[in-house]
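Engineer: The following comprises the amino acid sequence and a computationally predicted model.
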Amino acid sequence: MIFEKPDVLYFLLLLIIPILVHLFQLRKFKTTKFSNVALLERIKLQSRKSSTIKKWLILATRLLGLIFLILAFAKPVIPSSDNALQKDETIIYLDNSFSMELPAKQLTLLEEAKQNLWGQLNQNQRFSLLTNDKVWKNVTKNDIKADFFSIDFAPVHFSFENLLLKAESMFEDQMSSHSLIIITDGLNFEDKVRLKPESGTDINLIVKSPSSLENFSIASAQLQTTNTSKTLLAEIRSYNVSNKDVTVSLMDNEELIAKTKANFEESTSTVIKFDVSNRDFKKGILEIEPDVMSYDNKLFFSLREEKKINIIAINSYGQKSFLTSIYNTEKFNFQEFSLGKFDYSKISDADLFILNEIDDINPILLSRIEEFQDNGGTLIIIPNKNTTPATFKGLVNNSNIYQSSTSEQREITSINFDHPLFKNVFSEQIQNFDYPSTQMFLEINSSFSPILKYSNGQSFLAEKDNIYSFSSALNTDLSNFTNSPLVVPVFYNIALESNVRPELYSIIGEENKIDIKTNLKKDEILKLVNESQQVIPQQTKLGNVVQINTQYQPKSTGHFQLKQKDSVLLDLSFNYGRIESDFNPMDLSTLEAKTFLSIPEAFNSFTEKRKILELWIWMLIFAIGFFLTELLILRFLK
């Protein structure tokens, strides 16, 4: 038993006063003589005995009444736990991730959780409420009534570690008792969950189980291109193995373009194809039939008209090279000049600039190439037989691209199959390839990443910072590389890489950098605009190239136009990541926290643990009882 006001107990010392009064109270008796002395003595003795008993009973009831009255004012209580009397700070985490849209008994998990939680909260109870995207600190029900039932699904998701760190930062009084109530579906958290903070926070985990985990989603989409066609591939996933058919629609804005069926055939994933060769999709949409989770039923994408890639090559011998035949397609705008007749101002218009066996680089050309590199251009260097290590100095942080020259035959025997240049080029890693060779070579700076290597491990072709450098001249007198099957995919894919198109779509919250060639004035910025909002993405100006990063803006899905004032530079699309569609229930048996299956069960346990039995009213009843007993003794006991 604990007293809320123990100082009141000092009043018990005052009980000595009625005791002293009783013990030292003296009465003088006056003697009267009667004839029958024996009778009077017997009456006198009986009167004294009755008076003494009555006085002791009055003293006892009076003392007991005063004792219980003082105890009542001291407020005795019996706490159900050690923390019951401490000031309690309670934080409630309500998981509103996309997976909380799964069905409960009648409503979604989130809607059911909101209704149950609201019913368990006391009217004057103070608490802090935390969701994945909002925070309410030290509030009551009335404070958040307008906002509570408008809590909607959020694309972000706390890990348990970040949730604990967030909760710890919200507690204000370190001397109070800290409680964290977690309401979640327990899906898509990390495998190893640490739910025992060092600070001693009391954690109550309420896991709401969905009535069904069936869900279909558009997991991803990609564009597959050939010289003659473009195919849109979409992966449709099911959490459970399914044999259902799901209808998938392809739309351009509100116009239905095509429909097809996704057949799972007792699998969890299937890929469907749409031929999009003859159409651009500025506001493309892939959509499946509505099911329990709505956020993954649509995928927004943008498919723009391909612009020709501008390629400029200069050489010293004034005639057309092997490059003409490689770049003689509709994808490229290829121009080749001799060094003596070249207008240096053309470099700024190129996406890919090729130095094909030129003798020397004069300072003006070097300056224009450096400017071209600063603006994000791609450079190919093919040395000639007279190239020295100092020839191209200054193009890579003022260091030499080449180290030394060797005149001997070497075979090119190693391919870096993982390099983007060879993506989708080889169906398998070929070992018995008819490799080309060179008669002389220059050693490439080791800071370059090898793409093709000689038998001794040195690089024949290497890349660094959008500079592709060959170690040997490619004319037929010194090398047979131009007769090799490798020459076309190497030069062709370098050109494609020099003008990388934005992806079909970007994932909200993930880093995605896009380079845009445009001239921005000093105070000008690029904006992302759609029908409902206008946001400013993170952007960096690099010469006449602006690099935007969409990691932090926008925050909602849909189609956006990247605008410079009123001019549209790009059409971009944004989608939420699909991690919430891959359900991963956590193992509750490994948790150290107290787990509950319902909110009422958790709150009842939470209340019982902090329950306090107040005894003051019983003390007051006993005090009144003893005072009444005293009155009865005084009235009726003779």
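Structural biologist: Looks like it came in fine. Keep in mind that what you see is a predicted model, and the values were worked out from it rather than measured.

Engineer: Could you use CA atoms for every contact and neighbour count after this?
Structural biologist: Noted.

Engineer: so which strand or helix has residue 166?
Structural biologist: Element membership for residue 166 (DSSP states H and E) is helix 160-170.

Engineer: Between helix 160-170 and whichever helix or strand comes after that helix, find me the angle.
Structural biologist: Scanning forward in sequence from helix 160-170 by DSSP H and E, the next helix or strand is strand 177-184. Relative orientation of strand 177-184 and helix 160-170, computed by axes from the mean of the first three to the mean of the last three CA atoms, to 10 degrees: 140 degrees.

Engineer: Flag every buried residue along the helix holding residue 166.
Structural biologist: Within helix 160-170, the residues that count as buried by 16 or more other CA atoms under 10 Å are 160, 163, 164, 167, 168, 170.

Engineer: Over to stretch 224-236?
Structural biologist: If you call a residue buried by 16+ other CA under 10 Å, then stretch 224-236 has these buried ones: 230, 231, 232, 233, 234, 235, 236.

Engineer: Show residues contacting the strand ranked longest in the chain.
Structural biologist: With secondary structure taken from DSSP state E, the chain has its longest strand at strand 230-242. Outside strand 230-242, the residues within contact range by CA atoms under 8 Å, 6 or more residues apart in numbering are 213-225, 262, 264-277, 581-583.

Engineer: can you give me the strands in the stretch 401-550 of the chain?
Structural biologist: Shown for the stretch 401-550 of the chain, the strands assigned by DSSP state E, counting those that start in this stretch span residues 402-406, 410-415, 437-438, 441-444, 449-454, 459-464, 467-470, 506-507, 513-517, 527-529, 534-535, 538-542, 545-549.

Engineer: one more structure, for comparison:
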Amino acid sequence: MQFKHPEFLYFLFLLAIPILVHLFQLRRFQKEYFTNVRFLKELSMQTRKSSKIKKWLLLCTRLLLLTLLILAFAQPYFKAKDDNNKANEMVILLDNSFSMQAKGSKGELLKRAVQDILENTPENQQFSLITNTNAYWDTDIKSIQKDLQNINYSDVPFRPDFLLTKAQAKNPNTGKDIVIITDAINLDSKNISKFNTGTPVYAIVSEAENTNNVAIDSVYISQTMDNFYEIKVDMQAYGKIENDVPIALYNGKSLTAKTIVKFDTNKKSSTFTIPKKDFHGYVTVTDNSLTYDNTYYFSISKPQKSNVTAIGDIAKNNFLSRIYTDDDFNFTPAELRSLDYNSLEKQDAIIINELKDIPQSLITTLKSFYAKGGNIILIPAADSSIQNLNALLANFGSSQFKSVNTNERQITKIAFSHPLYATVFEKKTDNFQYPKATVGFTLSGSALPILSYDDQTPFLASQSNKLGNIYVFSAPINKINSNFQNSPLIVPTFYNMAQNSGKTGVSAITIGENQSLLLDAVLSKDEVLAVKNETSDFIPMQQVLNNKVKLSFGDYPEEAGNFAIYKKDENLKNISFNHARTESNLALQNKALVDKFTAADSVATVYNDIKSERTANELWKWFIIGTLIFLLLELFIQKFVK
């Protein structure tokens, strides 16, 4: 037991006063004898004995009464259970990821969490609140009220360990009470590994009533016709979707097409046909769950002809002229001796077609071309020098040509998921006419196989720097060495290898994946390109590369939507942004990970628990009650004890 005012204990010396009074009252009486009073003498002795007992009772009562009164003024108490953490600061880690859009019993999980904080945080309580994207330090509920009500959802995943590190860096020498408010979607054990078991941590886990959800994963051109595009919308269902889901296609604000989708399987696709011209809109589904993944924004620009140059013997380039027709390409065959190096910078794809020796000047040009987003297609000659080929490949990664293989090999494996064939095959098939090659090299390294031999070595592989691509054949494809030119694969393979993604196809960039875009534009010294729409704008990171500009978007924009790239007031290109679909599966709740923390159902429970654990057990009231009891006991003794 401890005392708030131990100085009052000095008053215990006052206990000597009733003792002295008692001793004074117990002084000896003088005996007086009377004649013939035997009976009265005996009665007197009994009365004196009772009086002595009464006085001793009164003394004890008064001593105890006075002792309890003095102790009450000293305010005794027992130390609180969690007294060591009494000086801790309150830190609230609030999950505002997109999965918190789900609806619980009292509405959207994030909005309900915000309302809980607003209603149950005491006005004089100082705290820090950290979300996935923002931090509010050493504030109070009145100061932060508007900010809380305006918190937006974020595509940044909830990382409580990262948020805790920020809090510790802010006040490293201060203990902390941590309150985690999350739905535990995509929570990983490493996200809570930094939490010290000695730190009080409370977990409020919000749960959605409906975990079924439909998300639009991607939109792409599945077929290009003379006057129309056929676009395909891939969707993913999480949980069991019993009702038909409406899906609508908008160009700008105008409804273009509408249909319904029945999810008899988890993955479904819907196809729309649109005119072959500029498209700047979105596709949307309607479900009773998350809303962030219900809309997919995309843009399709009017196709521009890609510039393709093939360097090699004119006779060997003839088959390429039948693929790269004037409708879609500006194709230029060129022999090495008459090559115009200045024209290479303007190309979208350069094909090195069976050159026996590749000069160093061309290797240097190709390296620069690749870095600026160009596509390179390398077809080796049967008599090419391995050292010369590897000198070229050394600029693009770790792939290398090794020994020559003169055994005939069949090409039996297709990487259907490779971007080159993403829109070529409707389904995987093993029933096709296998191409073959007689003489070829063995290709090894980090390049991604696209077509492979029956011995699992690559026939065609690719490497990318996110802007440009290099495609490497391991064998010559002339008709003497291979029948690949007669294969159905020849047209889609070369057609797609030469395409510039910036000039054709769907433009839909995922926010936060640090994707880049190469744009044909010439800027003066102080000019910059800006990305704008009706509600927001930002200036992306940009790098001028001769007659092109490389744009990098990082974590911008903050909101998904349709945008346009402007050079001053000139619209150079329409572009669209979407959030990654990482929060769409509401079944990925990992609630068990927070079981080691103190569970709470609301912020009010947290504050009440902290108060009860850190409030000292005050005893002075009990001592006052004891004082009153002994006071009543003294009155009782005075009145009833003879």
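Structural biologist: Done, it's in. The model shown is predicted, which means the values in this text are computed figures rather than measured ones.

Engineer: coming back round to it: average separation of the helix holding residue 166 of structure 1 from the aligned part of structure 2, please.
Structural biologist: Helix 160-170 of structure 1: mean distance to aligned residues in structure 2 after superposition is 5.7 Å, counting by mean CA distance after the TM-score superposition for structure 1.

Engineer: The closest residue to residue 151 of structure 2 other than its chain neighbours: how many residues sit nearby?
Structural biologist: Nearest residue to residue 151 of structure 2 in three dimensions, chain neighbours excluded: residue 96, at 7.8 Å (CA to CA, 6 or more residues apart in numbering). By other CA atoms under 10 Å, the residues close to residue 96 of structure 2 number 28.

Engineer: swap in residue 503 of structure 2?
Structural biologist: Residue 503 of structure 2 is flanked by 20 other residues according to other CA under 10 Å.

Engineer: Map residue 377 of structure 1 onto structure 2.
Structural biologist: With TM-score structural alignment as the criterion, residue 377 of structure 1 lines up with residue 374 in structure 2.

Engineer: re earlier: with distance to residue 568 of structure 1 as added columns, please give the strands of the stretch 401-550 of structure 1 in CSV.
Structural biologist: Converted to CSV, those look like this (distance: least, CA to CA, whole Å):
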stretch, distance to residue 568 of structure 1
strand 402-406, 43
strand 410-415, 41
strand 437-438, 48
strand 441-444, 42
strand 449-454, 37
strand 459-464, 32
strand 467-470, 30
strand 506-507, 18
strand 513-517, 12
strand 527-529, 10
strand 534-535, 13
strand 538-542, 16
strand 545-549, 14
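
Engineer: Identify the residues contacting the residue nearest to residue 151 of structure 2.
Structural biologist: Counting by CA under 8 Å, 6+ apart, residue 96 of structure 2 makes contact with 110, 131, 132, 151, 152, 153, 154, 158.

Engineer: of the residues you listed, buried ones?
Structural biologist: Among the contacts of residue 96 of structure 2, those buried by neighbour count (16+ other CA under 10 Å) are 110, 131, 132, 152, 153, 154, 158.

Engineer: surely residue 508 of structure 1 meets residue 576?
Structural biologist: Yes. Using CA atoms under 8 Å as the test, residue 508 of structure 1 is close enough to residue 576 to be in contact (5.4 Å).

Engineer: where do the contact lists of these two overlap?
Structural biologist: 556, 557.

Engineer: Without its sequence neighbours, what residue ends up closest to residue 99 of structure 1?
Structural biologist: Closest residue in space to residue 99 of structure 1, ignoring its immediate chain neighbours: residue 580 at 5.7 Å, by CA to CA, 6+ apart.

Engineer: quick one: that neighbour and residue 98 touch, right?
Structural biologist: Yes. Here residue 580 of structure 1 reaches residue 98: they are 6.1 Å apart, a contact under CA under 8 Å.

Engineer: Residue 257 of structure 1 should be in a helix, yeah?
Structural biologist: No. Residue 257 of structure 1 is assigned strand when assessed by DSSP: H, G, I helix; E, B strand; the rest coil, not a helix.
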